[in-house]
Structure formats: C-alpha cells, structure tokens
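Student: coordinates for the following, if possible.
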Amino acid sequence: MVTQITEGVKISVETIYQPEYSNPLYDHYMFAYKINIENLTGYSVQLMRRHWQIFDSNGTHREIEGDGVVGLQPVIEPGASHEYVSGCNLKTDIGSMKGCYAMRRLVDSEEFEVNIPEFIMIAPYKMN
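Tutor: Model prediction:
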C-alpha cells in the first residue's frame, strides 16, 4: 500500500492483479486498485475531478481525465473517508499510475489539488 497526504487529505492505494480478466498471450493485463480517501481537515470536501497518468513498462503513456470517481463526486466530512475500487488494463505485466484529484472545500467553494501517490501494478509471477 502507498499513502500520501496533501492539503490534509490522505490517499491510500492498494493494487490487485486480476488473472481471470487478463490474457498475457494478447498483451492484456488487468489490475484492480482500491483507493481510500480520508479527510483529515476540519471542513467538508468534495471530490470534483480526477486526472490519471498511466505508464506501461514498454514506454507507453496515457492520460485520463474526468468528473468524479466511478460515477460519483463524493462529499467527505471531516474525519470521514470514501473508498472505491476501479481498474486499469495494461499492455505489459508491469506498470504504474499516478495522478491527482481536484477537490472543493464546501465552506468557501475553494478548489485545491490532492496528489495520488504513484503506485506500481505488477503481475505476481514477476516477483519470483
């Protein structure tokens, strides 16, 4: 698990290789990732947008942007957290992701950016 705190918002990420959805013969590797967003501030925040950078070990780089996460723009109260699971397909058995969330403080509508720490996605057989 990797963790980072930015502007009082803690992001923790865990990854899971999904062999049942992968097909190495066709360079298709599927990974799930679970993200926990914890609000350590004294005010409510809302996750407005996401921006991802995805890297395959063959040098391929993709960027993805969009509103919210998995169809939601969750409001996270002080001391509370929001957790979700999503997925990423790679062309190689090793890759990484990093990015940021655009958050908004509800008290004054001020927007700020929260870093998502870089995390590695690696098929377990590469660990031997």
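
Student: okay, CA-based contacts and neighbour counts for the rest of this
Tutor: OK.

Student: on the three-state scheme, the residue in the chain sticking out farthest from the centre is what?
Tutor: The centre of the chain is farthest from one residue, Leu25, which by CA atoms, centre = their mean lies 26.9 Å away. Under the three-state scheme (DSSP: H, G, I helix; E, B strand; the rest coil), Leu25 adopts helix.

Student: and what of the one 5 residues further on?
Tutor: Using three-state DSSP, the structure places Met30 in strand.

Student: re earlier: distance check, the residue farthest from the centre of the chain against Val70.
Tutor: 29 Å (CA to CA, to the nearest Å).

Student: and for Tyr26?
Tutor: Counting by CA to CA - Tyr26 and Val70 are separated by 27 Å.

Student: just Val9 next, same as before
Tutor: Relative to Val70, and taking CA to CA, Val9 is found at 19 Å.

Student: equivalent analysis for Gly8, please.
Tutor: Applying CA to CA to Gly8 and Val70 gives a distance of 23 Å.

Student: ok, the two, which is more surrounded?
Tutor: Comparing Gly8 with Val70 by other CA atoms under 10 Å, the one with more neighbours is Gly8, at 14 against 10.

Student: list the contacts of that one.
Tutor: Taking CA atoms under 8 Å, 6 or more residues apart in numbering as the criterion, Gly8 is in contact with 39-41.

Student: one more, please, to line up against the first structure:
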Amino acid sequence: MYRAITAGIEVSVEPIFLPEQSDPEESHFVWAYQVTIINHSPDIVTLISRYWHITDELGRVQEVTGDGVVGEQPRLEPGDSFQYTSGCPLGTPSGIMVGRYTMETETGDQFEVDIPAFSLDLPGQRTVLN
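Tutor: Coordinates of the predicted model:
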C-alpha cells in the first residue's frame, strides 16, 4: 500500500498484477490499482481532474489527463471517502506510476493533491532500482 497526504486529503493506492489479462510473450502486462481518497480536511472538496505520469522499465513515459476518475467527479464532505479501481497496461514487466488530482472547494478554490508514486512489478520478478 502506498500513501500520501496533501492539504488534509489522503490518497492510498494498492496495485495488483492481473495475469489473466496479461500476455508476457506479447510484452503485454496489465495491473489494476485500487485508490482510496479520504477527506481529513474541514472543507467539502470535489475531485475535478487527474494527471498520471507512467514510466515503464525502459524509461518510456506516458502521460494521462482527464476529468474526474472512472467517469465520476466525486464530492467529499469532511470525513468522507471514495474508492475506485482502474488499470494500467505496460509493454514491460515493471514500471512506476505517480500523479495528482485537482480538487476544488465549495468556494471555487482549486488545489493539487499528490498521488503517491507506486511500483508496478511482475510478481516473483527481481526488482532493480536505478
């Protein structure tokens, strides 16, 4: 489990390798990742957009942006949480994802919330850090 807290917004991520959707012989590896967002701040916030920076083990970078997450722009009151699952295909057996959410308060103020960097690794594969 990977976790970051920014401005009272906690984001935790748990990646899971999906062997049934992967085909190593075709250099196709797929992970799901479950994200939990908890609002520990005193403000009501809405998740407006997301940004992902995905790097595979060869250093190739993919950037993904979009409105909300999984087709939603969740509104979180103080103490509320929101959980979703999404996925990431890679052409290599490992990689790293990191990102941020843009949140908006009820008064229209926007701020960035860190999504912690997390590792996508093939189970049983030896991990080498650069």
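
Student: and Tyr101 of the second structure, how far from Phe17 of the second structure?
Tutor: For Tyr101 of the second structure, the distance to Phe17 of the second structure - CA to CA - is 23 Å.

Student: looking at the two, which is more packed in?
Tutor: Counted by other CA under 10 Å, Tyr101 of the second structure and Phe17 do not tie: Tyr101 has more neighbours, with 23 against 20.

Student: leaving out sequence neighbours, find the closest residue to the counterpart of the more buried one in the first structure.
Tutor: Alignment note: Tyr101 of the second structure maps to Tyr101 in the first structure; criterion TM-score structural alignment. Counting by CA to CA, 6 or more residues apart in numbering, Arg50 is the residue found nearest to Tyr101 of the first structure once chain neighbours are left out, at 4.5 Å.

Student: go on, Ile11 of the first structure?
Tutor: Ile37 is the one closest to Ile11 of the first structure (CA to CA, 6+ apart), at 4.8 Å.

Student: that neighbour: helix or strand, and which one exactly?
Tutor: strand 29-39 (DSSP states H and E).

Student: which strands and helices sit next to that strand?
Tutor: strand 9-17, strand 81-90 (3 or more CA pairs under 8 Å, 6 or more residues apart in numbering; DSSP states H and E).

Student: return the mean post-superposition distance for it against the second structure.
Tutor: Mean deviation of strand 29-39 of the first structure relative to the second structure after superposition (mean CA distance after the TM-score superposition for the first structure): 0.2 Å.

Student: just to revisit the earlier point, from the contacts of Gly8 of the first structure, pick the one nearest Lys91 of the first structure.
Tutor: Asn39 (34.3 Å; CA to CA).

Student: so what does the closest one match up with in the second structure?
Tutor: Using TM-score structural alignment, Asn39 of the first structure pairs with Asn39 in the second structure.

Student: hmm, that match is touching Arg75, no?
Tutor: No - using CA atoms under 8 Å, Asn39 of the second structure makes no contact with Arg75, being 9.8 Å away.

Student: got any residues that touch both of these two?
Tutor: With CA under 8 Å, 6+ apart, Asn39 of the second structure and Arg75 have common neighbours Val45.

Student: return the most buried member of the helices and strands packed on strand 29-39 of the first structure.
Tutor: strand 9-17 (a mean of 19; mean count of other CA atoms under 10 Å).

Student: quick check: it compared with the second structure, mean distance?
Tutor: So strand 9-17 of the first structure averages 0.3 Å relative to the second structure (mean CA distance after the TM-score superposition for the first structure).

Student: quick one: residues in contact with that strand.
Tutor: Counting by CA under 8 Å, 6+ apart, 1-5, 29-41, 114-117, 119-124 sit against strand 9-17 of the first structure.
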